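Q: Show me how the following folds:
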Amino acid sequence: MQSGDSAVADASHPVSPETLALVRTGRGLSGGLLVCATWETDSRPEVLELASRLTSETRAEPGCISFELCLPVEHSRRVVVLERYTDVVAFDAHRHTPHFLEIMQGQIAPLLSSRQIVVHEV
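A: Predicted coordinates:
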């Protein structure tokens, strides 16, 4: 399946075009995903405080296997987020939760100077 295809991972939860664009192929529809997000910010203490709330909410999601914040020693402006989900449906569901929309999109994203997301199939 190509990323331009309209994919349905299961009948109850169609995968959004945004998530399929991140995955780039439909291969992640049947296996686990490791998501590595790299954030750059001049407001790391504030971002970390907000991210702690996002972390606890995300870890409670049914398809979340793990959600970790990493602070690279050599980059004081960087935060690396390692997320693992059971499949692309769980990742897509995460991206549409109230806590993701409120905390990540509404509060953290405006504090970031850049945000890169790399999705790996596991």
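
Q: CA only for contacts and neighbour counts going forward, please
A: OK.

Q: gap between the nearest residue to Ser30 once chain neighbours are set aside and Glu74?
A: Setting aside the residues directly before and after it, Ser30 is nearest to Asp87 in space (CA to CA, 6 or more residues apart in numbering), at 6.3 Å. Taking CA to CA, to the nearest Å as the criterion, Asp87 is separated from Glu74 by 32 Å.

Q: for comparison, sequence B:
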Amino acid sequence: MSQHYIVIATYTAKPEAADRVAQLLPTLAAESRQEPGNISYSIARDLERPNVFTIVEVYEDADAFTAHRESAHFASIGKMQIIPMLESREVVGYSGDGSLN
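A: Here you go, the predicted model:
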């Protein structure tokens, strides 16, 4: 199996903005899934802390993730709308092949 570039992002929204972030993230995900090099893009909302979101993205390689961060939809939805509504944001990249062996 080939190596992929996996990104796990944790977004902590300002409490008053959490529902708006929850509305915007699926739009960002839908656009991101259309990118060349994107394999998957999933979002989960913490059940106990509803202002915390975990995003798991899988790309063919690190260059595909770089292209994602430079895309027009990431600029307009992510940078201009979502990120200003966050208290914190952690993004970690990993190399993996999808197996645990």
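
Q: Could you check which of Asp87 and Glu74 of the first structure has the larger neighbour count?
A: Shown here are Asp87 of the first structure and Glu74; by other CA atoms under 10 Å, Asp87 has more neighbours (22 against 7).

Q: Map that one onto the second structure.
A: For Asp87 of the first structure, the aligned residue in the second structure is Asp61 (criterion: TM-score structural alignment).

Q: In the second structure, which residues correspond to the lengthiest helix in the first structure?
A: Residue-count comparison of every helix in the first structure, with assignments taken from DSSP state H, identifies helix 44-59 as the longest. Here helix 44-59 of the first structure aligns to the second structure at residues 18-33, judged by TM-score structural alignment.

Q: List the buried residues of that stretch.
A: For stretch 18-33 of the second structure, the buried set under the neighbour-count rule, 16 or more other CA atoms under 10 Å, comprises Ala18, Val21, Ala22, Leu25, Leu28, Ala29, Glu31, Ser32, Arg33.

Q: likewise stretch 73-85 of the second structure?
A: His73, Phe74, Ile77, Gly78, Ile82, Ile83, Met85.

Q: ok, Gln34 of the second structure - how many residues close by?
A: 11.

Q: nope, Val58 of the second structure is what I meant
A: Based on other CA under 10 Å, the number of other residues close to Val58 of the second structure is 25.

Q: same check, this time on Val52 of the second structure
A: By other CA under 10 Å, 23 other residues sit near Val52 of the second structure.
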